[in-house]
Every structure is written in structure tokens, then in C-alpha cells.
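A.B. asks: sequence first, then the predicted structure:
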Amino acid sequence: MSDWTAHLEQHGARLVDERHIEFGAQESAASARQQSLLAPLIHFAVLEIAGADAERFLQGQTSAQLKLADGNFAAPTSFCTAKGRMLANGQLLRVDEARFWLLLDASLLEPLRSHLAKFAVFYKVELTPRDDLAVLGLIGHDGPALVERRLDATAPTTWQQIALGGGVVLRHPGDLPRLVLCLPHDEAIGAWQNLARETLPVGNGVWQLHDIRAGLAWLEVSLQDSYLPQMFNWEALGGISFKKGCYTGQEVVARAHFRGQVKKRLARGRFEGDTLPEPGSAVSDADGKSRGDVVAAASDGDGRVEILAVMTTREVSEPLTVGGQRLEWLELPYPLERLDPEMLATSGG
């Protein structure tokens, strides 16, 4: 057990499994509109890509334009097969001239590292899981002010990064400010103690709920090699550069975009209940035919489950159901149109 894990348990955390952590009765606090929330994001991990050829290596592997990852803009990105199917999506940030961190779902850290290692042998680059880093999430209107007041750091704008000690602070999209702290364990303990004075500790399921409300889905290992990045609306979130050169899967991803061949899209919905569907669970139409797959699910704390699902763009016979529960569609918080990361980088998020 790490000092970081021991610290969380000493402060009331209960590890449900390797991907979920809770804080008991406080778990019903699914809204951060009255009080800022602080969550350990144990479902995230960091892969470090470092070396003299790190930028050149990544340029040929990822949908991000590497010159945009300049230490200020932390690019949303994806890694694909030659057929354009995602092996991982995440956020890529430059921590110094020849060192990058990739924030991604923890279940994909080793599979992606193993995949990239097959190509890394031809470059001066090392791929290192940063197990010494903890990932924290801060949600709420007061979040940016808390970072400035409690951690003496300037809060970044969306998809930007700010250095903090031996780590970084990031900001993810959402209707409320959502800040991500990637810090060495000892610094994470200090940051938690400072922030916890004015926040409510909650489990990472609350963060995942706010990801869903932001229309932001993170691939996990059971969904690998199944979806084009656009099926996760990744180009609408600035996660694909259509202005960069070749990378693995680029031809298929670009063709699907320019020829309008994306036949499935990420959609948001909810249903009554408290049982979370597993990733890959079917969304069925009125005839019982599968019309999509659940890719993310979280409880809203009020007896309902909210989901993101990759759905066919064709007309379907309603009502739609998930596990027998009738599904209600909710609006996405962004338009389904291309958002170039080049514009995001220059506009400050």
C-alpha cells in the first residue's frame, strides 16, 4: 500500500475495487453547485514518453499535433490501429523539452505501453508508467480560486496545463470548472490536506458523472479496437488534428471525416435505477435490436443512471432501453462539428 492510498483510507476513503473509490455517506453529493468536491481519480494513470526522439515518435502515433503541445496547451488525443480504431484516448502534455505525459484510463496504460514499445525500439525514447503520480479531481465554481489560494498556482483554462511542484494542473471541459492535479504522492497528500479544508471529499464516480455530463468518454480496455475517434465525438472536443501529417490510422480517420462516413456517434442519456451497465452493454430499440453500446455510466445520486453510448446515426424505433430500463435522451453540451485543436491552442481553451 502506498502512502497516498494509506492517506486516503485514513480520511474515510473505501476502495471498492481497483477502479472505484468511495467516501461513504457523502457519496450522494453528486452536485458541486453549492460546495466544491475533491475526488481521487484512481481510474486514471499517466504514461511518460521521454527521450531525444519523443516528439518525433509521438508525431507518428497520435492524432494530436505535437508542436501544439508546448507546455501550455495539453492536447486531447487518440492512438489508433492502422484501421483507425482507437487503442486509447487521453490528454497529452509536455512537461519539458523531451518529456511528455499521457493521461489515460488506467486499464489501458500497460496495453498501450506494450503496443507503442514495438515501435519505440527504433527511436531514442523510453516509455515509463508513472506509478509515483496521483491524480486528483476538483469540481466546483470555487475550484480555480481554491487552486490559487490553497496551492499558490494559477488555474488553467480548458485543455491547458500549469506546472505545480513536480506535477501539473489541468482543466477538463464541463458546465462547472473541473481541475485535474497530477502530482507525486507526497505532493498529492499535501494538496489534498490543503484543499480538503474547503471541499467535500467524494468518490471518483462523481467525477465520472461530470465527465458524462460534459459528453467526454474515455476508452477503457474492454472497448479497445472498436471505435473510430469520431464515434467518441473526439473531433468535436478538439482531439483530432486534420492539419498534421501522417500517423497510424490517419488515412482512415481523415477519410471518414471528409467523406461523411461516420455512422455512429456518442450520445447522452439516463434511466431510472441504481445498477450501472457494464461498458459494451447494448442499447436496444423497440424491437429488441441493438442500436448502440454503452461506453460510460455513473449514478446521479438521485436514483438514476446517466450514460454515454455510441449510437447508430440512423433512425431507430423507440423506446430505447438499456437492461430493460427505458432510456431518456439528454442533450450534449457541444455541437457535433469539427473543432480544430489549432484553434483551441491559440484561443487558450
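C.D. replies: Good, I have the coordinates.
A.B. asks: please make it C-alpha for all contacts and neighbour counts, starting now.
C.D. replies: Will do.
A.B. asks: and the closest residue to Val16 other than its chain neighbours, how many residues sit next to it?
C.D. replies: Spatial nearest neighbour of Val16, chain neighbours left out: Glu22 (7.0 Å); criterion: C-alpha to C-alpha, 6 or more residues apart in numbering. Residues near Glu22, counting by other C-alpha atoms under 10 Å, number 22.
A.B. asks: let's bring in a second one:
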Amino acid sequence: MWTLFPSSSLRVTGADRVDFVQGQMTGDLRGAATPGLVACAFLNVRGQIEQFARAYKRADDVYLHLDAGQAAPLMARLKRYIIFDQVEVQDVSDTLHTVHVWEADGVPGWNADGPDAQSFELGGGVVLAGRVNRTGTPGLDLHYLARHEAEVLASLVGEEASLDTLDAARIRAGIPDIARDGFLGVLPQEVGLDVGGPLPAISYRKGCYVGQEIMARLEARGTTRYHLAQLAGDGWDVGADVTHAGKVVGQAGLNAGGLGLARLRKDLPESAEVEVGGTPARLQSLTART
């Protein structure tokens, strides 16, 4: 199966591209292989997520793949920090499209034993592929020129699955999508981005970056008040308050397939009765994972 994935993207070039992006993101781009793929977040000075991205480190550029609508604000942020750096930032959201292939062996040209990021010919052009887990089983994000879309999709094995179907699978697997779940503006550790979480995107051993001081404090303290949880139920909106005994105890993410992820207080009993936007919901066992 494959799913067209709404997204946006930036291409960073220039002699200082790796060091420049390294100084902004939570992941360790400098320590990655070339080609390589690093999940990361871009934080504000309070350590809260402004954007989530997957950074592809290549021989000639750094490609930043983001959720739809996220490229423009990240580009504006990066440009504010360019002083003497030899870098250029280009928004390529309209040029490149993305499809997620649920099983990597359905993509001709992909080397299962190769690196997490690979380029190869498919559908009459060169595609950039990244090993990405969006459903509980690693698949591939394929990034290709928009004008080649028909040929690329015709080269894929299996049928198209809707974005709703993909969301239901990732929520069932406990994998957050930071923008689609409405988790921007919170600490990475609260929504599964910490080391050992379902979507690790932080290195505590890399150099300084915006928000790094807060990350270091949280590492030293070893805990946050909130964590990622899974709720069973239907009918709520992204960002709806989760309440228990009349008090707000968290915020809910996207609801699909009768489940949703949520940022919930850790001191909430697993047997607690909660409501999401006034609708009864039930805590699932994911609360024990993170």
C-alpha cells in the first residue's frame, strides 16, 4: 500500500550547511552518515517544539522534510540566524511531492541492506527515499519531482490507502505526528520524541542549539509532568482538552479508527475515567510505554 502524504520541504545548500542546521535542531546531523536521515525538532528558547522535521544529509545539501505548511515558518527562522554562514535556504514544497510506501520491498531500486536515505531512479526520474516508520512497520518516504508523480505512483506495488487509513495505523502503533496531532508548542519529551520514545528525535550529546539548555535540565531531572498516551474513543477535535474529575489533565491529538494519541499528566491513574471535549474516552496501555 502507499499513501500520498501532504508535506512541505526546504533545501539547504552551501559550505556551512551541516554545521548551520546542526546548530538549530535537536538531532545530531553532524554525527549522521552521508547519506543519512535524522529525525529532529526545532525548538524555541523555552524548549517547546516549533517544527518537527526529518533531515536528510546528502553530499551536496541538507533536505528538510516537514508537515504541510511548516516550511515557510522554518525558513523564516533559519534566515534570521544566517550571519556569516555560507548557506542558502530554498523552499521546495511546490517542486517536490511525497508518498509513503508502507512496505519497503514494494519499491524497485531500494536496497534493504543500504543506508536509511538512498537515491535511485524510479518513474523516469531520481527519487530520494528515506526509511521511515509511520505505521508500526518501517516503510519508505519517497520524495520526487511533482512533474513525475504519475510515473512514480505507477511504479509502486499495491493500492493507494487514504491518509485517514495511515493515521489510524500510526495511532494504533503509538506513533505521533507532531503537526497533525497538534503537539506543536510542547516539550519534545512530553509527546514521544525523547530517547527511547516511539519517535526519538533528541541527542543529549551534540553541541548547543536553540532550547538546548532546557533539554539538558530535563535530562538531569529525568522526567516531565506529561507523557504520550493513547485514548480509545471517537468524535473529538485535535487539541481538545482531556479532563478528569473536572480538571484539565492534557490535550488530545488526532482521532482515527476509534483511537487517538494525547499528551497527558503522568500522575493520572490508568483506571481514571476521562473525557475529551466532553466525550467519554478510555486510557489504553500506551501510557506505560513512555
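C.D. replies: Nice, I can see it. This one's a predicted model, so the numbers in the text were calculated from it and none came from an experiment.
A.B. asks: now check structure 2 for the residue matching Cys80 of structure 1.
C.D. replies: Matched to structure 2 by TM-score structural alignment, Cys80 of structure 1 sits across from Leu43.
A.B. asks: for that match, give me its contacts.
C.D. replies: For Leu43 of structure 2, the residues meeting the contact criterion (C-alpha atoms under 8 Å, 6 or more residues apart in numbering) are 24-26, 49-51, 210-211.
A.B. asks: how near is it to Leu37 of structure 2?
C.D. replies: From Leu43 of structure 2 over to Leu37 of structure 2 the distance is 19 Å, taken as C-alpha to C-alpha, to the nearest Å.
A.B. asks: how about Ala117 of structure 2?
C.D. replies: From Ala117 of structure 2 to Leu37 of structure 2 the distance is 6 Å (C-alpha to C-alpha).
A.B. asks: which neighbours do the two have in common?
C.D. replies: With C-alpha under 8 Å, 6+ apart, Ala117 of structure 2 and Leu37 have common neighbours 56, 130.
A.B. asks: spit out the contact partners of Gly69 of structure 2.
C.D. replies: Contacts of Gly69 of structure 2 by C-alpha under 8 Å, 6+ apart are 7-8.
A.B. asks: show me what it lines up with in structure 1.
C.D. replies: By TM-score structural alignment, Gly69 of structure 2 lines up with Ser107.
A.B. asks: the residue nearest to Arg46 of structure 2 when sequence neighbours are not counted and Phe20 of structure 2, how far apart?
C.D. replies: Once flanking residues are discounted, Arg46 of structure 2 sits nearest to Gly211: 5.9 Å by C-alpha to C-alpha, 6+ apart. Applying C-alpha to C-alpha, the value for Gly211 of structure 2 to Phe20 of structure 2 is 15 Å.
A.B. asks: the helices in the stretch 51-200 of structure 2, which residues?
C.D. replies: Using DSSP state H, counting those that start in this stretch, the helices found in the stretch 51-200 of structure 2 span residues 71-81, 149-154, 163-172.
A.B. asks: quick check: which of those is buried the most?
C.D. replies: helix 163-172 (a mean of 19; mean count of other C-alpha atoms under 10 Å).
A.B. asks: structure 1: matching residues for that one?
C.D. replies: Going by TM-score structural alignment: helix 163-172 of structure 2 matches residues 204-213.
A.B. asks: residues touching that stretch, excluding its own?
C.D. replies: For stretch 204-213 of structure 1, the surrounding residues in contact (C-alpha under 8 Å, 6+ apart) are 20-22, 27, 29-30, 39-43, 137, 139, 174, 217, 268, 296-300, 306-308, 332-333.
A.B. asks: just the buried ones out of these, please.
C.D. replies: Buried by 16 or more other C-alpha atoms under 10 Å: 21-22, 27, 29-30, 39-43, 137, 139, 174, 217, 268, 296-300, 306-308, 332, out of the contacts of stretch 204-213 of structure 1.
A.B. asks: tell me which of those fall in strands.
C.D. replies: 21-22, 39-40, 137, 139, 268, 296-299, 306-308 (DSSP state E).
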